[in-house]
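> how would this look folded up:
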Amino acid sequence: MDIKKRIKELCEQIEINNKRYYEDDNPFLDDSEYDMLVSELRGLETKYPEYKNPNSPINYVGGFAADKFSKVKHKNPMLSLANAFNINDLKNFYTQISKITNDNFSFFVEPKIDGLSISLIYSNGKLIKAVTRGDGNTGEDVTENIFQIKSIPKFILDKSEYLEVRGEVYLSKNDFKKINHEKFLNREKLFANPRNAASGTLRQLDSEIVAKRNLSCWIYYYFGNRNFTTHSDSLDYLKSLGFMVNSLSSKANNINDIFLKIETFSKIRNELEYEIDGVVIKVDQLNLYEKIGYTSKVPKWAIAFKFPAEVKITKLLDIVPTIGRTGRVTYNAVLEPVIIAGTTIRSATLHNAEFIISRDIRINSAVKIKKAGDIIPEVIGSIVDNEFFKLPIFEKETQCPICNSCLEIFDGEVDQYCNNENCQGKLIKKLEHFVSRAAMNIEGLSEKIILKLYDKNLIREIYDFYDLYKHRDEIITLDKMGDKLVSNLLNAIEVSKSNSAELLLFGLGIRHIGKKMSDTLLSIFNNIDNLFKASFEELVEISDIGPMGAISIKSWCSVKSNIQLYEKLKERGLNIVYSKMKQKNNNVNIASKKIVITGSLSKPRKYFEDLIKRNSGIIMSSITSKTDFLLCGLNAGNKLNKAKNLNVKVLEENDFLSLVEEENENN
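Below you'll find the predicted structure:
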C-alpha cells in the first residue's frame, strides 16, 4: 500500500464528510463508517509521522462556523471527546488516568445525546448569547433561534456577571417523525436522522420554523465562579436553576460500574424518546481535570463510548428505477425481508445511479441495511466476498422505464431525468402532486382513484380534474365508487378553486419552487399573472429565491404548453390571487417596498428581516434602480455607494424604525 497516497485519500474523504455533516447537515456516511476512516488515518499518521499533513482533519474538533451567522470566539474552547468502541478502549482510558494520578476518583456516566452542541451564556441572570461549537474555537451566533426553545430558561436566579453552560440541542423521535412526514407531503428531501434535523433547524435563518419544530436541550456542563467539588454537584446546581439535566445520568465508582451502565443504556436506547448514540464517561472530581490534562482536541478525563449502528444483512433481489413528477429517476432496492428495530424491511432507497456505482452495489449480493434515524431504510453497501465478484456490475439506466425516452443529466447534478413531457410516469406523479394535501388538497382523490380515472381516459392534465363533473355518471360506475363518494369528490374539487394562489403555484410542480418559496413569491407579487410577467432580474433580486429559482420560473414560462395549461386552469375558475394575507400592523409605510440591508446593526439581521416581513416589505439582496430603501448600519460597503449613485433613499437604523411599528418592544 502507498502510505502517503492513502493518508491523502483519507484526509480528502474525511474533509468532504466533515462538510456534509457539520455544514450541510446531510451526511453521506453513517457514524461507524466515518469513525473507521478517522481511526485508520490516526493510526497511519502515528506510525508514519513523516507523511502527516499539517492541516490533517484529525487536528480539528468538529465542523466550521458557517458564514450565514455571525461568528463568536469561545471564551473556553469547546473540545470534542475521544471515542471508545469496545471494552478494551475503556480499560485503556481507565489505566491512563490511574497512571497520572494516585488520588481517589470516581466517574459520572451520561447518555450521549445525538444532537448539536451549544454554549449558553448568561449575565446577571439573563441569557445573552448562544453559540454553536463550530470548529471548537469559533462558533455561530444562534441566539435568536435558541430563544425559541422552551426548555432553555431565558432568566435564572444566578446573577453572576458571567455564567456559561453547555448542552446538546436535540429533537425527539416523535417530533422528528412529524417533521419528516410534513416534508414528505411537501415533496421535500427528508432529514436523515434527528441529529441532522436538529442541526438544520437550529441553523435556520427563519426563527418561526425553529419555534414550530419543538427542539429541546439537555445541559451537561457548567462554567462559572462557583467552586464545586464534583461534576455531579455542578449538574445538581444547574438543575435547581431550571435547566434540563438528564435524569438517567449517574455516578459510577469503578470500571465495572461503567460496564454495567453501558449495558443498561444499550438495552433501553430504543425505548427512549430521543436518540442516543453512546455513553459519555467523565471523571467526577473537578479538581483532577487539570492534573489529568488535555490534548489539543480532547480532554483526557472524559471519553465517549459509541454504540455500533444497528445493521442487518440481507439479499438484494433487484434494483428498480421509478420516475417522479419532475422526471427525476430514483433507484430502489427490493430486499429479502429483514427486521430492523422491530420493523420488517422489504425495500430501501438507493438514491441515484452514482450512489450505487460509488458503493459498488450489485443485484443478488448480500447487502448491509440500516435505518437512518430509525426511520428511513438505507442500503450501506454490498458484502464483498468470493461470490460477489461473480455478479454483474450495476449499469445505470439509459432510458426511462416508463416511456423509453433517453435519460439526461443536468449540468452540476448527479440525478438522471426523463424530459418527455408526455411520459405516463411523470403525468401520474404530477396529477398526484397537484391534488396532494400540500398543494390543492383535494380530499378523496387517492392514488388508486387517480389511476382509475387515468385508465378510463378521464384525466390527462391537471385541468381535467375540473371537468370531471361532466362525467359524473361514468365515474359512478367505476369499481368501488358510488353516488355519495363521487358527490363528495366533485364538491372537494369545486371547493379547491378558491384556494389561495400559492397552493396552485406549488401544485404546478415548477422545478425548485417548493411550498415555502411559492408562498414567498406570491406574498410579493400578489398573483400568479404578475409573477409570470416578472423579469429574471426582478426574480433573482429576491433574497429567498436566487438564480436557480428565477431560472426555473422563466424556463417554465417559456414552454408554450405550460402557459396553455395555466390559461386553461384560469378558464375553469381557479383563483390566482394570493388571499392568505397576514394581518398587518396599522403602520404600512414600507408595505410592498423593496428594501436592501447592509452593514452592522444593533440587533441581528434576522430581527430586521422579520420586521420588514411583518410590515409587508420585500427583502432584496442587491441594489438596483428599483430599490426603494437601503437600511444601512455601520461599516457599510459597496451597497451604500451604489445606493447613492442610483439615488436610492438611505435609512439609518433609527429612521427605519420610525417607519414601522415595532412589536414586543420591551422583549
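
> hey, let's count contacts and neighbours off CA atoms from now on
Noted.

> what about the helices in the stretch 551-667 of the chain?
560-571, 605-614, 638-645, 653-659 (DSSP state H, counting those that start in this stretch).

> this one next, for a side-by-side:
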Amino acid sequence: MANNSEQQDVASLTAEQAKAEFLTLEARLQAADLAYHQADAPEISDAEYDSLKRRYRALAQAHPELEAVATQLDSVGAPAASGFGKISHAIRMLSLGNAFEDEDVADFDRSIRKYLGFGSGDSLAFTAEPKIDGLSLSLRYEHGKLIQAATRGDGSIGENVTANAMTIADIPHQLDGAPDVLEVRGEVYMSHEDFEALNARHTERGGKTFANPRNAAAGSLRQLDAEITRARPLRFFAYSWGELSEALAETQMDAIERLRGLGFQTNPLTRLCASVAEIISHYRSIEEQRATLGYDIDGVVYKVNDLALQGRLGFRSTTPRWAIAHKFPAELAWTRLEAIDIQVGRTGALSPVARLTPVTVGGVVVSNATLHNEDYILGRDSKGEEIRGGKDIRIGDWVQIYRAGDVIPKVADVDLSKRPDGAEPFAFPHTCPECSSPAVREEGDAIRRCSGGMICPAQAVERLKHFVSRAAFDIEGLGAKQVEQFHTDGWIKEPADIFDLQSNYGSGLQQLKNREGWGEKSADNLFAAIEEKRTIPLAKLIFALGMRHAGEVAGRDLALHYRDWTAMADAIDTARPAALAHRAADEAEEAERLKAADEGRRAKISDTRAAAVAVCEVPADAAAAWSDLVGVDGIGAVLGLSLSDAFSNPEERAAIDRLIGKLTIVAPDAPAADSPVAGKTVVFTGTLEKMTRAEAKARAEALGAKVSGSVSKKTDILVAGPGAGSKAKKAAELGIQTLDEDGWLELIAEA
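Next comes the predicted model:
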C-alpha cells in the first residue's frame, strides 16, 4: 500500500515520468526475485524490495495505463533451481500485500468491509502474528505421513527438498489425528545464536560466512547433500496450509491451534484481535520485543480470522485479499557519492545511477542508488518545485540514503557542509553514451531518451534480453549473458536472427563449441531449444516484442481480443490515421493550456490546433478500428498509440515482419464452454444489491466471461442495477442484452 504523500507524489508525475520509473523498477524487481528466491544471495534487503514493490504498485494505481506493463504485480518468487527436482503445488503459494503505516492497515480493514458489504459496526476479527524472515516451505502429509517438502519457487512450482526437510527437528515425520491430506506451510529460519555459532565454525575452517540468518537458513535447506542440512541448526514455524482433505477448523486461530496440537511449532506471539486498534497495538508490542526474540522478523501479518470470510474474499492474482503484512520501518545511512553513471534502457530512457561508497543500511550493503532523472539531480520535482530544499546532487557529496517510501535506495538528502571544494553541478548528457545519438527530452517529459532506436546497442541488447526472458520466449540456454555475447559477435542483431543461428552458424559449429562454457552438446541443445520456440502463443509473442507499455497482461488481453496475429496487425495498421488524430488532438489540448507568453508560443498553439483539425477527419474504418483497439479492457489510448507507433516505424516493422515469417503463432485457447456466459463480454453498471461489484466480477470471470468497464459493440450482456445511466442507454441503442441483478443471478445459477 502507498501512503498519502507517496500517492500524491506518483499522481503528480507525468505519464512519461511514471512509465520511465516503472520500467526501471520492473527490471530491479525481476533481478531481485532471482537473486533472493533462486540464488539465495539477495542483492537488496527485504525492506528495500518491499519499498520497490510499493512504489511500483503505487505507480500502477495512480496511472492505470501502467497496469498493461505491470508484469511484476503478478510475480511470486522465482523459478525452481535446476539442482533439485520440481514439485507442483496443488494450491499456489502466494505472497502477501504490504502495509507500511497505520493508515494502510485501516485501508486494509475498509477494503475488506467494502468487498464483503460489511458496515463499520459489523464484527470483523483478525489474527496477528510475527512475520518470520526465513524461507517458505510446504510440507505434504498423506494419511499422517510426511511424503514431500517443497520450497515456494515461483508460487506454482517449487524445489523438492524432502530429504533436507526430514532433518529439521521441528518438522514431524508422522502425525496422529491429521486429515488424510494435509499441506502445512510455514517458514524455515535460523536463530541468532545458532547463526553466530555457524559463522564462527565456518570462520575457524576458513570457509565462507553468511550475511544474515535468512541467507544461512535458505542456503542450508537448499543443499544437494541432506547431511549438510542435518548439520545446520534449522527451525520451522507453521502458520498456514495448502491442500486439505477436510477443514482444520472454522477460524484461523483455531486452525493454528490444531496445527500446534498435531506437533508443529507455532509462534507464541500470535494473537486474536477484534479491531484495527487492537492489531496495531499488538504490532507495537511485537516491534518493542523484536530485538530480544532471538530470530529475525520484518513485520506482523494480519489475517481475517473467519475462514468462511476468507473463502468469500478469495485472492487477487498473487495475494490473498484477507491477509496483509505490516512491515517494520527501514533505515537511513550517510555515504559518499563517488560517481553518477548514465544507463540506457530498452526504451531509450537515460537513467542516472548513483555509485556510492558501500554502506550498510539495515543489514544490507548498498552501493548504488537510483537518481530518477536530471530534474531530481538538480533538486526539482516534476512540477519544477524544490525537493531536498533545492539542494542539487554533485559527485563527491556526502549523501543520505533512504530505504523506504520512494525508489529505494534513493538519495534523500545532501550535507552541503561536507561538499568538497570545486564540486561542479552535474551536467546531464544530451547525447546517448552508447551510440552518440541525440538524447531528446520532449516538452512536459522528465525523461531524456536516446533517439537512436535500432542503431543504439543498449536498446538493441536490452530488447533482445527482454525477448528471451522467462515471461517471453524463454529459450533454454539463451539468457542475458548469451544474448550479450552473440550480439557483440554480430551473430544476433534482432530477434529474427535467433532463429537463423543454426542455419548461419550450425555448419560452423566449431565456432560455438570452442567458446568458453560451450560444447557440442550444449550447442545442439541450444539449437533444439530455439526450434522448440518457433511455435509460440500469441500473448507471449506480443509481450516479447518489447513495445512500450505492452506488458504480459496487455499481451493476454490483445491475444484474447484479436486471437490472430494478422488480424491484430491489420487492425493496428487500419487504425493509424485515427491514432494520429488522437495524438494531435491531445497535443492541441495541451498547447491550449500553455500560457501564451509571446507571439511564437501563440503561433505554436495555432499551428498545433490546425494540425489536429487537419487529421481529425479520418476514414470510418480507421475510426472503428481505433475505437475497437482502445476499447479492449485494460488497453486504452496510451498503449494504443504505442502499438501504432511501433507498427508504423519502418525499421521496427520490418524487423517484426522478419520475425513473424519464422514463427508458428498459436491462438489462445477458446473460452470454456461449460457455462452460459463462457466467452461472453459482460459489463456491470449501477448499484448491485445482493453482491459487491468485486464479487460479481470475480464470479463472472470464474465462469469464463470477460468483464469490461465500458459498453461497446463487443459487449454481450449488460447487468444493470439501480442508478444505471449512460451505459444502459448505450446498450439499448446497440441492442445488447440487458439483465437486472436477479436476472443475472438466475442466468448463472446452474453454472
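
> related to what we said a few turns ago, mean neighbour count and distance to T95 of structure 1 added to the helices of the stretch 551-667 of structure 1, as TSV?
Formatted as TSV, these follow (neighbours: other CA atoms under 10 Å; distance: least, CA to CA, whole Å):
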stretch	mean neighbour count	distance to T95 of structure 1
helix 560-571	14	71
helix 605-614	17	50
helix 638-645	15	60
helix 653-659	13	60
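
> can you redo those helices as CSV with distance to Y237 of structure 1?
Formatted as CSV, the helices of the stretch 551-667 of structure 1 follow (distance: least, CA to CA, whole Å):
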stretch, distance to Y237 of structure 1
helix 560-571, 63
helix 605-614, 33
helix 638-645, 50
helix 653-659, 41
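
> Quick check: which of these is nearest to S234 of structure 1?
helix 605-614 (34.5 Å; CA to CA).

> Give me the mean distance between that closest one and structure 2.
By mean CA distance after the TM-score superposition for structure 1, the fitted helix 605-614 of structure 1 averages 2.8 Å away from its aligned residues in structure 2.

> residues in contact with that helix?
E144, L205, D206, K584, N585, I590, I618, I619, V660, E662 (CA atoms under 8 Å, 6 or more residues apart in numbering).

> quick check: it aligns to which part of structure 2?
Alignment of helix 605-614 of structure 1 against structure 2: residues 693-702, by TM-score structural alignment.

> F223 of structure 1: which of the contacts of helix 605-614 of structure 1 is nearest?
Using CA to CA, the shortest approach to F223 of structure 1 within these belongs to E144, at 22.0 Å.

> what's the neighbour count on the aligned residue in structure 2 for S555 of structure 1?
In structure 2, S555 of structure 1 lines up with D645, judged by TM-score structural alignment. By the criterion of other CA atoms under 10 Å, D645 of structure 2 has 20 neighbours.

> how close does D645 of structure 2 sit to G661 of structure 2?
According to CA to CA, to the nearest Å, D645 of structure 2 and G661 of structure 2 sit 21 Å apart.

> farthest pair in the contacts of helix 605-614 of structure 1?
E144 and I590 (23.7 Å).

> show me where the stretch 401-550 of structure 1 has helices.
424-435, 447-455, 472-476, 483-496, 501-507, 515-525, 528-533, 536-541, 546-557.

> out of those helices, nearest to Y463 of structure 1?
For the helices of the stretch 401-550 of structure 1, proximity to Y463 of structure 1 was assessed by CA to CA; helix 424-435 is nearest, at 9.6 Å.

> Over in structure 2, find the residue span that closest one aligns onto.
Using TM-score structural alignment, helix 424-435 of structure 1 corresponds to residues 457-468 of structure 2.

> what does the strand or helix carrying W218 of structure 1 rub up against?
With elements taken from DSSP states H and E, the one containing W218 of structure 1 is strand 216-223. Contact partners of strand 216-223 of structure 1, identified using CA under 8 Å, 6+ apart, comprise 149-152, 163-172, 231, 234-235, 238, 243-246.

> mind listing which of the residues you listed are in strands?
L163, E164, V165, R166, G167, E168, V169, Y170 (DSSP state E).

> which pair in those spans the largest distance?
L163 and Y170 (22.0 Å).

> So between these two, which is more surrounded?
More crowded of L163 of structure 1 and Y170, by other CA under 10 Å: Y170, with 28 against 20.

> Is there a neighbour count for the spatially closest residue to the more buried one that is not a sequence neighbour? I'd like the number.
Using CA to CA, 6 or more residues apart in numbering and skipping the chain neighbours, the partner closest in space to Y170 of structure 1 is G115 (4.6 Å). By other CA under 10 Å, the residues close to G115 of structure 1 number 25.

> which ones are touching G115 of structure 1?
Listed by CA under 8 Å, 6+ apart, the contact partners of G115 of structure 1 are E168, V169, Y170, L171, P194, R195, N196, A198, S199.

> With K662 of structure 2 instead?
Applying CA under 8 Å, 6+ apart, the residues contacting K662 of structure 2 are A496, F499, R534.

> now with 7 Å?
Applying CA atoms under 7 Å, 6 or more residues apart in numbering, we find K662 of structure 2 in contact with R534.

> So it versus E531 of structure 2, what's the distance?
Distance, K662 of structure 2 to E531 of structure 2, by CA to CA: 10 Å.

> Find residues that contact each of the two.
Counting by CA under 7 Å, 6+ apart, K662 of structure 2 and E531 have no contacts in common.

> ok, which stretches of the stretch 251-400 of structure 1 are helices?
Under DSSP H, counting those that start in this stretch, the stretch 251-400 of structure 1 gives helices at 255-268, 289-292, 353-358.

> Can you show me the strands along the stretch 151-300 of structure 2?
With DSSP state E, counting those that start in this stretch as the criterion, the stretch 151-300 of structure 2 has strands at 157-159, 181-189, 235-244, 271-273, 297-304.

> Centre of the chain to the longest one, how far?
A distance of 25 Å separates the centroid of the chain from that of strand 235-244 of structure 2, by CA atoms, centre = their mean, to the nearest Å.

> do the first one as well
Strand 157-159 of structure 2 has its average C-alpha position 20 Å from the chain's average C-alpha position, going by CA atoms, centre = their mean.

> thought K368 of structure 1 was touching P377?
No - applying CA atoms under 7 Å, one finds K368 of structure 1 not in contact with P377, separated by 10.6 Å.

> can you tell me how far the equivalent of K593 of structure 1 over in structure 2 sits from A696 of structure 2?
Taking TM-score structural alignment, the alignment pairs K593 of structure 1 with K680 from structure 2. In this view, K680 of structure 2 and A696 of structure 2 are 15 Å apart by CA to CA.
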